[in-house]
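J.: what follows is a predicted structure for the sequence shown.
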Amino acid sequence: MSQTISPGAGRPYGVQRVCTIWEQARSSFYQASRPVAPAVPKRRGPRPLISDEKLLALIRDDLAASPFTGEGHRKIWGRLRYGDGLRVTRKRVLRLMRENHLLSPHRGRPKAAKAHEGKIITLAPNLMWGTDGTRVFTLDEGWVWIFTAVEHWNAECVGWHVCKTGDRYAALQPLSMALGRLYGSVEKGIARGLSLRMDHGTQYLSDHFQNQIKFWGITPSFAFVAEPQTNGVAERFNRTLKEQAIYGRVFRNITDVREAVMTFVELYNSEWRVEKNGFRSPDEIRQAA
């Protein structure tokens, strides 16, 4: 209205005249004309003990110091919470990592629900082990085999074996190693009460393999056909092994593979924090039992 041209004077009415006629203070006019910045919502709840900037710096330091690759926010939060004693919420760590593009690039696409929804985690040691085999390519010797045995109770790798020929004899070697280390012997009936979860590979279906584990007192427990998740403890460990120690490396021969597996198993058992263990390592769980 103040910029409207008066037909008699040929000039704008002006703010003073308009405010006088409307009986309004000019300060109210100027206050209403001033652009108002949108209010920024404040964080609800009490002020955190550590700011987002300091927490983000700790997250970056943890990622840089970790000997593993491809870890998500749960592992980072677990080390900060249970390793360093920093009391922060997991969702806050997730938010900061998402906003700063620090989430794992290895996170896969969501998959449809599986038909089998059971649990294979045990509540005590030496009730069920899982075993499985995988292959790695070397430049001089071609494909070599890695066989592992994993404890379902604390996700510990209790035995492993690297070889050129992945037959029924090689598949027994990680079990023999585990029995010698945990039971102190490989004599008849030493592992009575223990079940062994495995798939339907030819090594595990052979008479020699089945007779040998029965000699030790081990009960066979086969995974469901075409459902590798029912042998998920061993499968998960082999995937972690390949992600952390195999992928991205070139191996010359079987000796290189054997050294890489040995080094990773020692590091995994002592430092790999497992969520179902309360973010403690397999060795910490065994020592506390």
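T.: Sure, I can see it.

J.: alpha carbons only for contacts and neighbour counts from here, please
T.: Will do.

J.: in contact with the closest residue to residue 198 other than its chain neighbours, which residues?
T.: Residue nearest to residue 198 in three dimensions, not counting chain neighbours: residue 222, with 5.1 Å by Cα to Cα, 6 or more residues apart in numbering. Residue 222 sits next to 196, 197, 198, 199, 200 when contact means Cα atoms under 8 Å, 6 or more residues apart in numbering.

J.: the fourth one - how many residues pack around it?
T.: For residue 199, the tally of surrounding residues (other Cα atoms under 10 Å) stands at 22.

J.: who touches it in this structure?
T.: 132, 222, 223, 224, 225, 228, 231.

J.: gap between it and residue 220?
T.: Going from residue 199 to residue 220 by Cα to Cα, to the nearest Å gives 10 Å.

J.: let's see which of the contacts of residue 199 end up in strands.
T.: 132, 222 (DSSP state E).

J.: are any of the contacts of residue 199 buried, and which?
T.: 132, 222, 223, 231 (16 or more other Cα atoms under 10 Å).

J.: structure B:
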Amino acid sequence: MSRAISVNASKPFGLQRVCQVLGFPRSTIYAVRARTADNVVPIIPGRRGPKPKMPDADLLKAIRDDLAASPFIGEGHRKVWARLRILSGIRVSRTRVLRLMREHRLLSPHRRAPGEPNLHDGRITTDCPNEMWGTDGVRIATVDDGMVWIFSAVDHCDGMCTGIHAAKIGDRFAALEPIAQGLLGEFGCVAADVGRGLSLRMDHGSQYTSDDFREQIKFWGIAASYAFVAEPQTNGVAERFNRTLKEQAIHGRIFSNLEEVRTAVVAFKDRYNRDWRLEKLGFMSPLEARQARLMKLAA
């Protein structure tokens, strides 16, 4: 339009006047022209500041040579940077060595636990109640008593919470309490071998790996079943129960002392078993699923 000849003035009005009348920025037009021009070379952002004396390609070759010549394996970028500096006289930034090793996948492959991976390709739920229980503990804050512990035991079949206990000190004896509650509720006593055939899934916390804890569940006839290290999903039943416990009974509340916490978690245990509906049970509650199974067996 700016190049068109006006009929009345017999001359073009120019880009500036046209843009003023239309309220359109000229910079946009110039940018579009620049992008569409064939002779415009795109600007490729490069490294700011002075160019390094050693190009990245040469430094990468030196890094590969150093890793190949090292008598050790699994070393990180700091040792590579130090050897280049001390043995080869290559003075470069440590972050530059890190960047190149990261880009070319030369960092230590031993940041994860060594050994064969524990592939969790099965399922942790069971077909019948009282075949496996999961247990775990969480900490919450109170006003008067500080941090307190909550330990629970949950059935891997129907999600029934068989025991729950709140304590100030989260030691091995507090961790055993929900197991004892479950044995009393499901088997009627805590005598020797009363839990024969039952497995207990737990993590590697100090409470569960202590001699007292292991010896006590062995006395009850319960087989220890530890979750895989750094794979909390293998103790997913207890972990999911703890999440529900915190969301439904802990978060958003201020507890004055341990007794208030104990009252709240015991009430939640009863409410959970009676009313919490689980999708894996066809949206029945744990108590409804347990009752339905008993009626089926009695029929």
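T.: On my side now, so go ahead. As the structure is a prediction and not an experimental result, all values here were calculated from the model.

J.: and of the buried ones among the contacts of residue 199 of the first structure, the nearest to residue 182 of the first structure?
T.: Distance to residue 182 of the first structure, by Cα to Cα, is smallest for residue 132 among those, at 19.2 Å.

J.: what residue in the second structure is paired with that closest one?
T.: Alignment note (TM-score structural alignment): residue 132 of the first structure maps to residue 136 of the second structure.

J.: with residue 249 of the first structure instead?
T.: Under TM-score structural alignment, residue 249 of the first structure pairs with residue 253 in the second structure.

J.: that match: what secondary structure?
T.: Of the three states, residue 253 of the second structure takes coil under DSSP: H, G, I helix; E, B strand; the rest coil.

J.: residues near it, how many?
T.: 8.

J.: if I look at it, how far off is residue 143 of the second structure?
T.: For residue 253 of the second structure, the distance to residue 143 of the second structure - Cα to Cα - is 11 Å.

J.: where along the second structure do the strands fall?
T.: Using DSSP E, strands in the second structure cover 132-142, 146-155, 161-167, 199-202, 223-226.

J.: make a markdown table out of those strands and add distance to residue 20 of the second structure.
T.: Shown next, in a markdown table, are these (distance: least, Cα to Cα, whole Å):
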| stretch | distance to residue 20 of the second structure |
| --- | --- |
| strand 132-142 | 66 |
| strand 146-155 | 69 |
| strand 161-167 | 75 |
| strand 199-202 | 74 |
| strand 223-226 | 76 |
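
J.: determine which of the ones you listed approaches residue 215 of the second structure most closely.
T.: Across the strands of the second structure, closest to residue 215 of the second structure is strand 223-226 (Cα to Cα), at 10.2 Å.

J.: where in the first structure does that closest one fall?
T.: The aligned range for strand 223-226 of the second structure is 219-222, by TM-score structural alignment.

J.: so the match of residue 132 of the first structure sits against residue 237, correct?
T.: No: contact criterion Cα atoms under 8 Å: residue 136 of the second structure and residue 237 do not qualify, at 9.6 Å.

J.: the second structure: which residue goes with residue 185 of the first structure?
T.: Match for residue 185 of the first structure (TM-score structural alignment): residue 189.

J.: show me the contacts for that match.
T.: Residue 189 of the second structure neighbours (Cα under 8 Å, 6+ apart): residue 183.

J.: could you point out the longest helix of the first structure?
T.: helix 254-271 (DSSP state H).

J.: any idea how far the spatially most central residue of the second structure lies from residue 238 of the second structure?
T.: Centroid-nearest residue in the second structure, with Cα atoms, centre = their mean: residue 232, separated by 8.4 Å. Per Cα to Cα, residue 232 of the second structure is found 10 Å from residue 238 of the second structure.

J.: next one: residue 284 of the second structure
T.: Counting by Cα to Cα - residue 284 of the second structure and residue 238 of the second structure are separated by 18 Å.

J.: and residue 67 of the second structure, by the same measure?
T.: Distance from residue 67 of the second structure to residue 238 of the second structure, by Cα to Cα: 45 Å.

J.: the more surrounded of those two?
T.: residue 238 (27 against 19).

J.: so what does the more buried one match up with in the first structure?
T.: Aligned partner of residue 238 of the second structure by TM-score structural alignment: residue 234.

J.: show me what contacts that match?
T.: 130, 131, 132, 148, 149, 150.

J.: residues near the fifth one, how many?
T.: The tally of other residues near residue 149 of the first structure (other Cα under 10 Å) stands at 32.

J.: need the contact list for it.
T.: Counting by Cα under 8 Å, 6+ apart, residue 149 of the first structure has contacts 129, 130, 131, 132, 157, 158, 159, 160, 174, 175, 178, 234.

J.: same check, this time on the third one
T.: Shown in contact with residue 132 of the first structure (Cα under 8 Å, 6+ apart): 147, 148, 149, 198, 199, 234, 235, 238.

J.: from the residues you listed, pick the one nearest residue 97 of the first structure.
T.: For these, the nearest to residue 97 of the first structure is residue 238 (27.0 Å; Cα to Cα).

J.: what is the burial count for residue 117 of the first structure?
T.: Neighbour tally, residue 117 of the first structure, other Cα under 10 Å: 8.

J.: ok, it to residue 229 of the first structure distance?
T.: Residue 117 of the first structure is 9 Å from residue 229 of the first structure, by Cα to Cα.

J.: same deal with residue 142 of the first structure?
T.: 29 Å.

J.: looking at these two, which is more packed in?
T.: Just comparing residue 142 of the first structure and residue 229: by other Cα under 10 Å the higher neighbour count belongs to residue 229, 18 against 14.

J.: what's the spacing between residue 245 of the first structure and residue 125 of the first structure?
T.: 27 Å.

J.: neighbour count: those two, which is higher?
T.: residue 245 (18 against 14).

J.: contact partners for that one?
T.: Residue 245 of the first structure neighbours (Cα under 8 Å, 6+ apart): 260, 261, 264.

J.: swap the cut-off to 6 Å and go again
T.: With contact set as Cα atoms under 6 Å, 6 or more residues apart in numbering, residue 245 of the first structure has no partners.

J.: and the gap between it and residue 99 of the first structure?
T.: Taken as Cα to Cα, the span from residue 245 of the first structure to residue 99 of the first structure is 29 Å.

J.: and if you look at residue 274 of the first structure?
T.: 25 Å.

J.: the two: who's more crowded?
T.: With neighbours defined as other Cα under 10 Å, residue 274 of the first structure and residue 99 compare such that residue 274 has more, 17 against 9.
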